[in-house]
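Asker: whatever this is, show me its structure:
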Amino acid sequence: MHRLTGLLLSLVILCGSTCAPALAEDKTIVVFAAASMKNALDDVDAGFTAKTGVKVQASYAASSTLAKQIEQGAPADIFVSADTDWMDYVVARKDINVPTRVNLLGNSIVLIAPKDSTIGNVTIGPGFDLAKLAGDGKIATGDVNAVPVGKYAKAALEKLGAWQAAAPKFAMAESVRAALTLVARGEAVLGIVYSTDAKVEPGVKIVGTFPADTHPPIIYPVAATTTAKPEANDYLSYLKSQAAKTVLEKYGFDYLIHPTS
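Answerer: This next block holds a predicted model:
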């Protein structure tokens, strides 16, 4: 009897050291989010974890990259895209729990230069000559064929009649944050990024803002995947809260919904 009790006690102690971490691990969700979300979402995630005890493992990259990873079976619970096209892409492949989708945020695109650049403020409108402004230098943005910020940039420049002349000067980056870094390091004389990115990088300055009517609306949809853990619903609810709204607006995002809590 004593031996049986001792055995049971040993099993309890063993489970305490091995089972608890497994349970804790179950309280982690994986969020795939557009690179431009990093600073703001890191703060939102910290607030969510403090409130719920659920940890967030965030993976930031271009929305195009993340969408294709989800398509290939990457274990994401939440997808935050920087445009509706890439959310539509994963929806079409049956990887998104469609009823959970919401257009959460808006943004704007701006022209940036290194902080010590001699380029001053410019008015971006009809007749804007980006190629002339760049001179012999490079212009950085995301890949205009895939990365949302690049797609928005190309659309705006085409609308303004400035794309054809400027196109050869473009340095296509894998994400908006990579483009931001090229400008901050002085490896590109100009860049087109989101206004929220420019605000968190002290090495650059905003020299112009693209009018909203020159490109499709910049919308960040968010949704749970079809394989999401139950805690993903709590995360989506938190994104719709006043606490998340306050953080996201602090970083310059437009909050497109009314907070539900």
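Asker: use CA for all of it now, contacts and neighbours both
Answerer: Fine.
Asker: determine which residue lies closest to the centroid of the chain.
Answerer: A34 (2.2 Å; Cα atoms, centre = their mean).
Asker: pretty sure it is touching S81, no?
Answerer: Yes - the pair A34 / S81 is scored as a contact, 5.4 Å apart, by Cα atoms under 8 Å.
Asker: quickly list what's touching both of the two.
Answerer: Between them, A34 and S81 share these contacting residues under Cα atoms under 8 Å, 6 or more residues apart in numbering: S63.
Asker: to compare against the first, here's the next sequence to fold:
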Amino acid sequence: MAITRRIWLAAALSALPLASSLPARAAEPVVVFAAASLKNALDEASALWTKDAGKAAPRISYAGSNALAKQIEAGAPADLFVSADEAWMDYADKAGAIRPDSRFNFLRNTLVLIAPADGSAASGVSLVPGLGPNLAKALAGGKLAMANTEAVPAGKYGKAALEKLGGWDAVKVQVAQAENVRAALLLVARGEAPLGIVYATDAAADPKVRVVATFPADSHPPIVYPAALIKTSANPDAGAFLAFLKSAPARTSFERQGFTVIGAPGGGL
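Answerer: Purely as a prediction, here's the structure:
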């Protein structure tokens, strides 16, 4: 009986493929939660990563930094977070959701006033102190498209700039608040709002809008994008992808879209 059992086991094992002949299990893609304004540049950089490193294409979820930070706090399965401001990264840090030692300030951006490309509205608006009456006149009863001014970084920067320049009180009842900066951009691109406040990189990404003026850098807090690994991430490629974002090839992708890369020549600290 024992001999028969041994013969059966030997036959069964011999029918199995050798471990070395089994296909290797593909690594899970890196999951990135990123501010909506990063879409064009980060899509380009992630395509380079996929090609050059031979890795699975990262899965990137774009939204307002506030929404992403709260999803991460709630346990959303992400490996990496790139915020459009330091405040929401601080929020994720205080929630114990990121690896503080992996955090670094990544990019800078600028804030602009936009209008539909095929119109002539707002041609006389200057972003100077006391702009309220001129801005209200340029709106001509229409809406000023902005990301949510209490939560989304672009909206908070925009509100701060308008307050500093004396324009907020004149237009606040005309503000159409969107869930993120790309949604605000779309309102202007579709002609649903005669004016909008977005990042310069967003304006450059859509030929249906034009830049009317650029807000002075001192009219709002510095626009800084920090990045960090999520504490619960177990993906071995997450750290490598984060490091890749600091590389020269990735830097080119971000600079091409109009970002300033912190730490790069001329990019500051």
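Asker: superposed, what's their TM-score?
Answerer: Overlay of the two chains. TM-score (TM-score structural alignment, normalised by the length of structure 1): 0.92; 255 aligned residues with a Cα RMSD of 2.0 Å.
Asker: how about the contacts made by the residue nearest to the centre of structure 1?
Answerer: 60-63, 66, 80-82.
Asker: recalculate using a threshold of 6 Å.
Answerer: Residues in contact with A34 of structure 1 (Cα atoms under 6 Å, 6 or more residues apart in numbering) are 60-63, 81-82.
Asker: in JSON lines, list those residues along with neighbour count, secondary structure and distance to T5 of structure 1.
Answerer: Below are these laid out as JSON lines (neighbours: other Cα atoms under 10 Å; DSSP: H, G, I helix; E, B strand; the rest coil; distance: Cα to Cα, whole Å):
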{"residue": "Y60", "neighbour count": "19", "secondary structure": "strand", "distance to T5 of structure 1": "50"}
{"residue": "A61", "neighbour count": "23", "secondary structure": "strand", "distance to T5 of structure 1": "53"}
{"residue": "A62", "neighbour count": "27", "secondary structure": "coil", "distance to T5 of structure 1": "56"}
{"residue": "S63", "neighbour count": "28", "secondary structure": "helix", "distance to T5 of structure 1": "56"}
{"residue": "S81", "neighbour count": "31", "secondary structure": "coil", "distance to T5 of structure 1": "55"}
{"residue": "A82", "neighbour count": "27", "secondary structure": "coil", "distance to T5 of structure 1": "58"}
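Asker: for A228 of structure 2, helix, strand, or coil?
Answerer: With DSSP: H, G, I helix; E, B strand; the rest coil as the basis, the three-state label of A228 of structure 2 is strand.
Asker: which residue lines up with S241 of structure 1 in structure 2?
Answerer: In structure 2, the residue equivalent to S241 of structure 1 is S247, according to TM-score structural alignment.
Asker: nope, I109 of structure 1 is what I meant
Answerer: In structure 2, I109 of structure 1 lands on L111 (TM-score structural alignment).
Asker: once you drop chain neighbours, what's closest to that match?
Answerer: Excluding the flanking residues, the one nearest L111 of structure 2 by Cα to Cα, 6 or more residues apart in numbering is Y199, at 4.5 Å.
Asker: counterpart of the one you found in structure 1?
Answerer: Taking TM-score structural alignment for the superposition, Y199 of structure 2 sits opposite Y194 in structure 1.
Asker: same thing with T149 of structure 2?
Answerer: Per TM-score structural alignment, T149 of structure 2 is aligned with V144.
Asker: neighbours around that match, how many?
Answerer: V144 of structure 1: 20 surrounding residues under other Cα atoms under 10 Å.
Asker: how close does it get to K205 of structure 1?
Answerer: Going from V144 of structure 1 to K205 of structure 1 by Cα to Cα, to the nearest Å gives 22 Å.
Asker: tell me how far the match of I109 of structure 1 lies from A56 of structure 2.
Answerer: Counting by Cα to Cα - L111 of structure 2 and A56 of structure 2 are separated by 34 Å.
Asker: again with R108 of structure 2
Answerer: According to Cα to Cα, R108 of structure 2 and A56 of structure 2 sit 28 Å apart.
Asker: roughly how far apart are the closest residue to K245 of structure 1 other than its chain neighbours and S63 of structure 1?
Answerer: Among residues not flanking K245 of structure 1 along the chain, Y255 sits closest, at 6.4 Å (Cα to Cα, 6+ apart). In this view, Y255 of structure 1 and S63 of structure 1 are 19 Å apart by Cα to Cα.
Asker: same question for V183 of structure 1.
Answerer: For V183 of structure 1, the distance to S63 of structure 1 - Cα to Cα - is 21 Å.
Asker: try A243 of structure 1
Answerer: 25 Å.
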